[in-house]
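# Provided below for reference: sequence and predicted model.
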Amino acid sequence: MDSPPSVQDASPQPDLWLAAKRSPKPKPHYAGHRDRLRERALAGGLAALPDYELLELHLFRSIPRGDVKPLAKQLLARFGSLAGVLGAAPEELKTVKGVGDALALDLKLLHEAALRTAREAVGKRPVISSWAALLAYVKTALAHEAREQFRVLFLDKKNQLIADETMNRGTVDHAPVYPREVMRRALELSASAVILVHNHPSGDPTPSSADIDMTRQVVDAGRSLRIAVHDHLVVGREGVASFKALGLF
C-alpha cells in the first residue's frame, strides 16, 4: 500500500514558483499604440490622420486606458462620418456601447468649438459677401440634426449678422413656422433683412412644396414692413439648397 504524500511533497517546487512569479504577463496587442499614434500626429500633423485616428486621439483624453480604436470605428460606422459623430445628440451618442455622459459631453465640446469658429467667420463680415462661410456655418449647425429646426438669421442694414435664433424645433420631418412671429422678432431686433434656414433630417436638402409655400408667406409678411428675405437655405447631409439659386423666389 502506498504511503500518503508528505506535506513537503504537496507544496510547489521553489524554482517553479519563482519562475512563474517572475514571468511577465503578456502585453495586450494594442500596447504602445497610443504613443505611436501621438508620435505620428506630431511628426506628420493632424491633417494627415484619417478620421478614425483623429477621433482616437480625442478619445484618449476621455478614456485614459485601453484600446479605443474599435470604439472610434464603431462611432464612425453608426453616424456615417466625423461630422456625423460630432453633430449627433448626446442621447444618440450614448446608444453606442462604451459612450457615457462624460464622453458624450467631450464629443459635443468639439462640435460646439467648431460651431463657434464657423459663426465667428460669419459674424465679422457682411453675410452676403461671405457666402461660403455662411454655408459652412449652417452645415456645421444643422446638417446632422435628428429633428427639423427652423432658424432665422437677422441682418442689419449692412447685411451683418445681428442674431441667429432658433424659432422652432419640430419632428423628423416638420417644424412649424409662423411668418408673423418671424417678422415680430425682426422688428424687435431692428433687422432690415432675414435669411431663413431649416434642415431636412432625411439628408436630402431639396425644398418641399410646403417649404416653398411657407417661404412665400414669410416674404409677403415682410414686404409691407420693408424687411427683405434674402434667401431660404435648406440644409441636409447631402448639401445646402438655396431658394435664390434655385429661382424659387
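Here it is on my side, so go on. In this text, all values refer to a predicted model and were calculated from it rather than measured experimentally.
# Every contact and neighbour count from this point should use C-alpha atoms.
Will do.
# Can you show me the helices along the chain?
7-10, 14-22, 33-44, 51-62, 69-79, 82-87, 90-93, 101-123, 131-142, 179-188, 209-223, 243-246 (DSSP state H).
# Alongside the first one, take a look at this:
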Amino acid sequence: MRQALALSLCALFLGGCASDPADRDISGTWINQVAIDAATKGGPLREALQGYGPTLEWDVNTKAGQARYNNGFENAQGQMLAEKSGSWKIDFYNSAITLKRDGKQLLQEANDNEPEQVFDRPKDPAPEGAPLGANFERALYSAYLGGEWKIVNGPGEGGTVLFQSNGQVMGLPGADRFALCLAGDCASMTDGYDNLWLQLNGQGKPWIFARNGKQLEIFQAINTSQEADQFPGYIQGTRQWLLEKQ
C-alpha cells in the first residue's frame, strides 16, 4: 500500500518516476548560443567563437547511437555510449567527448583538448535537409548582422543594407550573398583579421571586416602571395564601406 502511494505521489508531483530516460535523451540539433551571444556584443567575431568554442553545432541521434559536430570548417562523427552517470560518451577515432543534459541545455564536458562548452536548441531551425552547421550559421547571421544597416560611407551611401539569416544580402552594391568566415583555411588566409565572402550572381571574393559596436567596416582584401599556386595571404586594404546599425 505504501509503495503504491509513493508511486502515485511521484506521478502526481514529478510527472512520473520515468523522467530519467527523457533527461538522458539528447537527440536533435544543438548550437553554441553562448558564442553567438558573445559575438553580438559587437567585437571581433572569431575571437568570440574561439573563446566559447571551438564546437559550434551538434547533431545527435541516440537511437542510431551516432553524434556529429561541426566546428566551422569540418564535420566529425562519433559513436555514442551511455554511461551510468547519465552522460553520453562520444567515441571518435583517437579521442572522446562527453555530453550530458543540463536542464534545457547540452553540456560538453571539458577534456585535455577543449574547455567546457554549452549548447542550446536553435530558436529558428534551418530547413529540413540543411547541412550540419547551418543552424549555427543561421542563428549567428541573424544575431550578429541582423537588422537594418545604413551605408554611412562608400558605394550606395545613404542606402540600407539587410543581411539575411539564409546568407542573402540586400542593398549592398555588387553583392547578393555573403558568408562569414568562422574557422579553417579562410581564417588562416587573413592572419587574425575577420573576413567574409561577398558574391554576385555566383562570382565573389573575400573581404576583411571589423565590427565595433554598431559600426561595421568592410575593407578590400589584398592578396600578398607572389605565385598563383601559393596559398593566399590577405592583408587589409582600402575601406570600401562603413555601415552603421540603425
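Perfect, thanks for sending it. Everything numeric here is computed off the predicted structure, so don't read it as measured data.
# Now compute the TM-score of the two chains, please.
Overlay of the two chains. TM-score (TM-score structural alignment, normalised by the length of structure 2): 0.27; 115 aligned residues with a C-alpha RMSD of 5.8 Å.
# right, so of the helices of structure 1, which gets closest to L196 of structure 1?
Comparing the helices of structure 1 by their distance to L196 of structure 1 (C-alpha to C-alpha), the top pick is helix 209-223, with 8.2 Å.
# Give the other helices and strands that the closest one contacts.
For helix 209-223 of structure 1, the packing partners by 3 or more C-alpha pairs under 8 Å, 6 or more residues apart in numbering; DSSP states H and E come out as helix 179-188, strand 228-236.
# Please repeat the previous calculation with a cut-off of 10 Å.
Here helix 209-223 of structure 1 touches helix 179-188, strand 193-199, strand 228-236, helix 243-246, going by 3 or more C-alpha pairs under 10 Å, 6 or more residues apart in numbering; DSSP states H and E.
# mind listing what's buried in the first one?
Translated: helix 179-188 of structure 1. Buried residues in helix 179-188 of structure 1, defined by neighbour count with 16 or more other C-alpha atoms under 10 Å: P179, V182, M183, A186.
# between those residues, which is nearest A72 of structure 1?
For the buried residues of helix 179-188 of structure 1, the minimum distance to A72 of structure 1 (C-alpha to C-alpha) is 41.0 Å, reached by V182.
# still on that earlier bit, now the two most distant members of the buried residues of helix 179-188 of structure 1.
P179 and A186 (10.6 Å).
# Now do the shared contacts for these two.
Among the neighbours of P179 of structure 1, those also in contact with A186 (C-alpha atoms under 10 Å, 6 or more residues apart in numbering) are G222.
# Distance to K73 of structure 1 for the helices and strands packed on helix 209-223 of structure 1 - can I get that in CSV?
Shown next, in CSV, are those (distance: least, C-alpha to C-alpha, whole Å):
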stretch, distance to K73 of structure 1
helix 179-188, 42
strand 193-199, 27
strand 228-236, 23
helix 243-246, 37
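# N135 of structure 2 looks like it's in a strand, true?
No. For N135 of structure 2, which was evaluated using DSSP: H, G, I helix; E, B strand; the rest coil, the result is helix, with no strand membership.
# Surely it touches Y69?
No. Under the criterion of C-alpha atoms under 10 Å, N135 of structure 2 makes no contact with Y69, lying 11.7 Å away.
# any common contacting residues for these two?
T29, W30, I31, L56, E57, W58.
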